[in-house]
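>>> have a look at this prediction, sequence included:
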Amino acid sequence: MAQVLEFKLPDLGEGLTEAEIVRWLVAVGDVVAIDQPVVEVETAKAMVEVPCPYGGVVTARYGEEGTELPVGAPLLTVAVGASEPATAAGPGADSGSGPGTEAAAAAGSGSGETSGNVLVGYGTGAPAARRRRVRPATVVGAAPAAAGPAAPVAPVVLVDPPSPAPTPAPERSGPVPVISPLVRRLARQNGLDLRELAGSGRDGLILRCDVEQAIERIEQAGQPAEQTAAPTAPASSSAAGAVTERVPLRGVRGAVADKLSRSRREIPEATCWVDADATELMAARTAANAAGGPKISLIALLARICTAALARFPELNSTVDMEAREIVRLRDVHLGFAAQTDRGLVVPVVRDAQNRSAESLSAEFARLTEAGRSGTLTPADLTGGTFTLNNYGVFGVDGSTPIINHPEAAMLGIGRIVAKPWVHQGELAVRQVVQLSLTFDHRVCDGGTAGGFLRYVADCVEQPAVLLRTL
């Protein structure tokens, strides 16, 4: 006889306590294999597919798309040992009784030591195990709770309808590819059907800009989305403060807000900066790429310079433990780099950057950047950094005073490289100049150490041969 096991939302990474269901990948009655992805969720770090550690028949799902669940909450139940779909969708399904309800009740009563939080990986299963068939489902209510104190609430069981009424087939079936739950909510609040939109993202992914443009087109056509009239403000109120939109601080944006606020509260930061002549560095990169082999990116060269500087000034590769009142200096350099994506600002991490060559750094930066753009970064890719590079020059600005990526101790900022008049070898010349800035935690070091680090970085930028001394 099949044993019904409950699979709960596992711990998805460091510091993550909740996740939002973006898309179910299986339906009630589906047969799943061990480690097959069953649901796609969005955490504060990334969009991930969650694999189930059990193999069998799905008997129940908990939560609809858009629902936010805490870690440890039930996701679904699986009848282990069953090879055929559950028979819950029988003649008695409409009354809320029958085998399906009994299976759910068994799952809700606990499944012994086999249920609970399960740590899982993020590998991909076999192609046959990655079905994304989602069938229509109806909600069967549980029997009313008997009178008495603290009666447990029976789980909601989703089952296939026994005989669905014939309805016209929609133009598009299955889940709609959307960049984030925020976009789904924006469309729902404005009465938009996402199935009628053509996404401009990769593989037809619907972005926020697609929804906003659709809303604007509707308003211009004289068919505004559903709105409610605002009540008349008191005479003392100002109409200038009218609210036009409320954007929830959730997902990536919420995580960024929490982390930056904590950093500003806890870290006494200071910033120093210097202009550097990057002409020789640019020439060295051009010569290296002309020699053949994998191309080396500029950010990879700056990262290599940065790891060499951290070896000379290890105070900046550290964190502060205020409870123990200790500065914790870290051996390895896990180098984060700020990247702007459609889902917001993320900071992927290059592990053990101090042991990588410029070619290896270039390849890893490229891999993580592409994963950020496609929304496939895992929590492991986004945690554990010890020092961050912030290349704000890509936005066409010269300088910045960024907020440190808590709990790190410093961040190196890189402005745009632009032609400027510069005194070179005693003569005025046009050179490629970059502004470098270092924002650092003043608890871990004083200005002399921070200035020494930044000056060494600038010297390597101006004279790449300086870097050879530490290679």
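Cool, the structure landed.
>>> okay, CA-based contacts and neighbour counts for the rest of this
OK.
>>> leaving out the residues flanking it, which one is nearest to Val346?
Ala339 (5.4 Å; Cα to Cα, 6 or more residues apart in numbering).
>>> ranges for the strands of the stretch 51-200 of the chain?
Secondary structure of the stretch 51-200 of the chain (DSSP state E, counting those that start in this stretch): strands located at 56-61, 68-70, 74-80, 138-140, 157-159.
>>> among the ones you listed, which comes closest to Thr401?
Checking the strands of the stretch 51-200 of the chain against Thr401 by Cα to Cα gives strand 68-70 as the closest, at 34.8 Å.
>>> now that closest one: buried residues?
Residues 68-69 are the ones in strand 68-70 that count as buried (16 or more other Cα atoms under 10 Å).
>>> output the contacting helices and strands for that strand.
Strand 68-70 sits against strand 18-24, with contacts defined as 3 or more Cα pairs under 8 Å, 6 or more residues apart in numbering; DSSP states H and E.
>>> okay, one more to line up with it:
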Amino acid sequence: MAQVLEFRLPDLGEGLTEAEIVRWLVQVGDVVAVDQPVVEVETAKAMVEVPCPYGGVVTARFGEEGTELPVGAPLLTVAVGPAAPTGEAEGSGNVLVGYGTSEAPSRRRRVRPTPVATRGANAGTGGDCTPHMNAGTGGDGTPAASAPCAASASSGAHPAGQRGATAASAETARQNGTPAVPGTTHAPVAALHAEGPVPVISPLVRRLAREGGVDLRQLAGSGPDGLILRADVEHVLRTKAAQSSRTAEAPGPAASAVTPSPAPTSSAARAAGIRVPLKGVRGAVADKLSRSRREIPDATCWVDADATELMRARAAMNAAGGPKISLLALLARICTAALARFPELNSYVDAEAREVVQLDHVHLGFAAQTGRGLVVPVVRDAHARDAESLTAEFARLTEAARTGTLTPGELTGGTFTLNNYGVFGVDGSTPIINHPEAAMLGVGRIVPKPWVHEGGLAVRQVVQLSLTFDHRVCDGGTAGGFLRYVADCVEQPAVLLRTL
């Protein structure tokens, strides 16, 4: 006789107590294997897949997509077949989300787009804002688990039928003289999304569509291969709001000549806006930034530096063969050398003990913008890594941030943060310190500017460096000395030879 076992949301570690269901990977009636991922959840730290420790037939699911569940709440029930002689059903015992489980079956894999390289001097430095594509659910929030699509997705490419349908949609639009406007509906697009997953750029976009009553299967995405972006959904929501407003303001046939249309109330105007819940990663970031601003008396100093020699040094390293060295890796190497000279900035404040705790290791965080919001992956023991090792680790963590596969351990424990906001095309910034750290170094874009060099005016590659620091751990002299040393290493990379 089959035994029905209940699988509950496991302990996620890192002090996490709840998670939001992003995407179900199985449906009622599906057969699952031991340690097969059954649901994708988003916590305040990362988005991970939950493996089920039992093998059998799914008999029930608890919670719709977008629902938040506490740790210990039921996720699903599985009929595992005849009971074992000991009275216990055999399971893997691996219930920690995404860690320590056996290899997941290859028949279900998420479709990810090919990363697009960032242009400019700051390319590949961890600030890339390319979001990940989550194409595992339909526009109505139900999983799309057809076998042909799953098989095609396992190869890492878009299904051939989807590519063909996208091409047919574009060809039909050209023949009919109809422009492919984001958010518009075309028959070929409806046919494209009638079967299989809808390509949506992130869970946030899917949530916006669900809350606004937008059918994603009727949208022509403006992204690559018809990818539906947030701007597409917001365009439809604005259009619907404008149509509703015009309908409300239009007077009836009998009353148009006598009674004017009443103006919408302020509460109605507020209700017409797009509301984005502050939860998950975005909510955790908001809480941490608010706490940082409340508790840390921060100050900022900045300096312009001539980065021409640093750019030449990097070009020479890459011309010599071997793995390419990123600019962020060189800046990280400069930071670790500067922290060795000014350890006050590699610390945190223990408010209860009223003590400043200086650390003997550097776990370097770097800001990365993703489709799910700002995240700060952490490079462990950055002070013990060379430029090649730092480059490889930055690349790995950046890709994990894009695809939403960072683990909680890779997002916590930083002691100092490097923020390369130059990838956004800006020169300067006064960032908020990543609590409970004591400082953050900001790097602007590197651009040609007039500069006095060797007594004459020349065009040089100039960058603005800014340091935001906790004034409780040091005074302006220490912060200024740190920033000046960083600028000296940027202008004359040979200065680093003293610490290599």
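Done, it's in. A quick note: this is a predicted structure, and the numbers were derived from the prediction, not measured.
>>> quick check: TM-score for this pair?
Laid over one another, the chains give 0.76 as their TM-score (TM-score structural alignment, normalised by the length of the first structure), with 407 aligned residues with a Cα RMSD of 3.5 Å.
>>> what about the residue nearest to Val346 of the first structure, neighbour count?
18 (other Cα atoms under 10 Å).
>>> re earlier: can you put the strands of the stretch 51-200 of the first structure in CSV and add distance to Lys420 of the first structure?
Listed next are these as CSV, based on distance: least, Cα to Cα, whole Å:
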stretch, distance to Lys420 of the first structure
strand 56-61, 62
strand 68-70, 52
strand 74-80, 59
strand 138-140, 67
strand 157-159, 66
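>>> just tell me which of those strands ends up closest to Asp381 of the first structure.
Evaluated over the strands of the stretch 51-200 of the first structure, closeness to Asp381 of the first structure peaks at strand 68-70, with 21.5 Å, by Cα to Cα.
>>> go through the strands of the stretch 51-200 of the first structure and name the closest to Val397 of the first structure.
strand 68-70 (38.0 Å).
>>> which other residues reach the closest one?
Contact with strand 68-70 of the first structure is made by 9, 17-21, 63, as judged by Cα atoms under 8 Å, 6 or more residues apart in numbering.
>>> quick one: it to the second structure mean distance?
Taking mean Cα distance after the TM-score superposition for the first structure, the mean distance separating strand 68-70 of the first structure from the aligned residues in the second structure is 1.4 Å.
>>> quick one: that strand to chain centroid distance?
16 Å (Cα atoms, centre = their mean, to the nearest Å).
>>> centroid residue for the second structure?
Thr370 (3.3 Å; Cα atoms, centre = their mean).
>>> for Arg341 of the second structure, see how far away that residue is.
Going from Thr370 of the second structure to Arg341 of the second structure by Cα to Cα, to the nearest Å gives 33 Å.
>>> the residue lying closest to Arg132 of the first structure once chain neighbours are set aside and Glu68 of the first structure, how far apart?
Sequence neighbours aside, Leu25 is the residue nearest to Arg132 of the first structure in space, at 4.8 Å (criterion: Cα to Cα, 6+ apart). Distance, Leu25 of the first structure to Glu68 of the first structure, using Cα to Cα: 17 Å.
>>> likewise Pro407 of the first structure?
Distance from Pro407 of the first structure to Glu68 of the first structure, by Cα to Cα: 27 Å.
>>> now Val32 of the first structure
Applying Cα to Cα to Val32 of the first structure and Glu68 of the first structure gives a distance of 23 Å.
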